[in-house]
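Engineer: Below is the sequence, then the predicted model.
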Amino acid sequence: MAKHKEVKDGIIFPIGEKNEAFSQYFKGQSYLQTLVSDENVDVGVGNVTFEPGCRNNWHIHRDGFQLLLVTGGEGYYQEEGKPAQFLKPGDVIVTHDGIKHWHGATKDSWFSHIAITAGTPEWLEPVSDEWYSNLEKN
């Protein structure tokens, strides 16, 4: 049974549509609701929601950054060479320019965060099932 199913109801911000535009960079189903889309604002702001077990590929933000404001459920954030961080509502992550990282839901919980992003993402390899499964054991 999945924990935090209320996240899919979009309690704070709408869950949005299935994230088809970026689906090739995710393992599992994610949803995206754009919150700020203004050509005069040089950052993107969106509510990203992950079904249980969903995570994005390793990636890097070039010439920019990413801020994650966790709004629901349980998830992980990991920078290359560092242990994964368990995330819960209220947590804030700052990813600086050029840092390889990934983020997503735990295997049994929905997860959502507001992503504030500047620069260009460089999408890399998926987080393997073996790597992800080992996180759950810790």
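Structural biologist: Looks like it came in fine. Remember, predicted model here, so these are calculated numbers, not experimental data.
Engineer: contacts and neighbour counts: CA atoms only from here.
Structural biologist: Fine.
Engineer: Give me the contacts around the strand ranked longest in the chain.
Structural biologist: In the chain, taking DSSP state E as the definition, the longest strand is strand 59-73. Strand 59-73 is contacted from outside by 3-4, 7, 12, 87-102, 105, 109-125, using CA atoms under 8 Å, 6 or more residues apart in numbering.
Engineer: quick one: the next helix or strand after that strand to strand 59-73, angle?
Structural biologist: Downstream of strand 59-73, the first helix or strand assigned by DSSP states H and E is strand 75-79. Relative orientation of strand 75-79 versus strand 59-73 (axes from the mean of the first three to the mean of the last three CA atoms, to 10 degrees): 160 degrees.
Engineer: take the one below as the second:
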Amino acid sequence: MHVIEPSSTAKNPPERFTGDVWLDGIATPQEDGQRMVVARVRFAPGARTAWHSHANGQTLHITSGVAWVQQRGGEVIELHQGQTVYTPPGEEHWHGASADRFMEHLAMFEYGDDPASSTTWLEHVAHEDYRPPRG
């Protein structure tokens, strides 16, 4: 057993995010064969990821605030504290805070065979795609 010292909070890059988004790493592989990555990610109101997909899927657990998520071609879904959403491998999606609330989630995924290509980053979310859910 060993204690893993926390790394510094990192601000996510504007090439992959719109608005202010901060990441605190929680878990990364410690032994050969491990692939799990977990991070706490905090979004300012209106902040969001670019479209992206994950080689082995991704699970998000909302810990505070209001999240908006959307799969490519689907409707925007609103999530609240305590809710969890799963996106399967290769599914293009985005996620972020609602327009007027901060949001924090735990992001969990497994590295692919090449950790550098575990996430495929695409274009920024168009203004018309970033909107509240219908209904």
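Structural biologist: Received the coordinates, thanks. Keep in mind it's a predicted model, so treat the numbers as computed, not measured.
Engineer: TM-score of the superposition?
Structural biologist: The TM-score (TM-score structural alignment, normalised by the length of structure 2) is 0.82; 120 aligned residues with a CA RMSD of 1.8 Å.
Engineer: Please indicate which of the contacts of strand 59-73 of structure 1 are buried?
Structural biologist: 4, 7, 87-88, 95, 97, 99-102, 105, 109-119, 121, 123 (16 or more other CA atoms under 10 Å).
Engineer: Of those, which belong to strands?
Structural biologist: 87, 95, 101-102, 105, 111-119, 121, 123.
Engineer: For the counterpart of residue 124 of structure 1 in structure 2, give me its contacts.
Structural biologist: For residue 124 of structure 1, the aligned position in structure 2 is occupied by residue 122, per TM-score structural alignment. Contact analysis of residue 122 of structure 2 by CA under 8 Å, 6+ apart lists 16, 50, 51, 52.
Engineer: Buried subset of those, written for ChimeraX?
Structural biologist: Of the contacts of residue 122 of structure 2, the buried ones go into a single ChimeraX selection, burial set by 16+ other CA under 10 Å:
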select :16,50,51,52
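Engineer: want to try a markdown table for the contacts of residue 122 of structure 2, with distance to residue 70 of structure 2 as columns?
Structural biologist: Converted to a markdown table, these look like this (distance: CA to CA, whole Å):
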| residue | distance to residue 70 of structure 2 |
| --- | --- |
| 16 | 16 |
| 50 | 11 |
| 51 | 9 |
| 52 | 11 |
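Engineer: and of the contacts of residue 122 of structure 2, the nearest to residue 36 of structure 2?
Structural biologist: residue 52 (18.4 Å; CA to CA).
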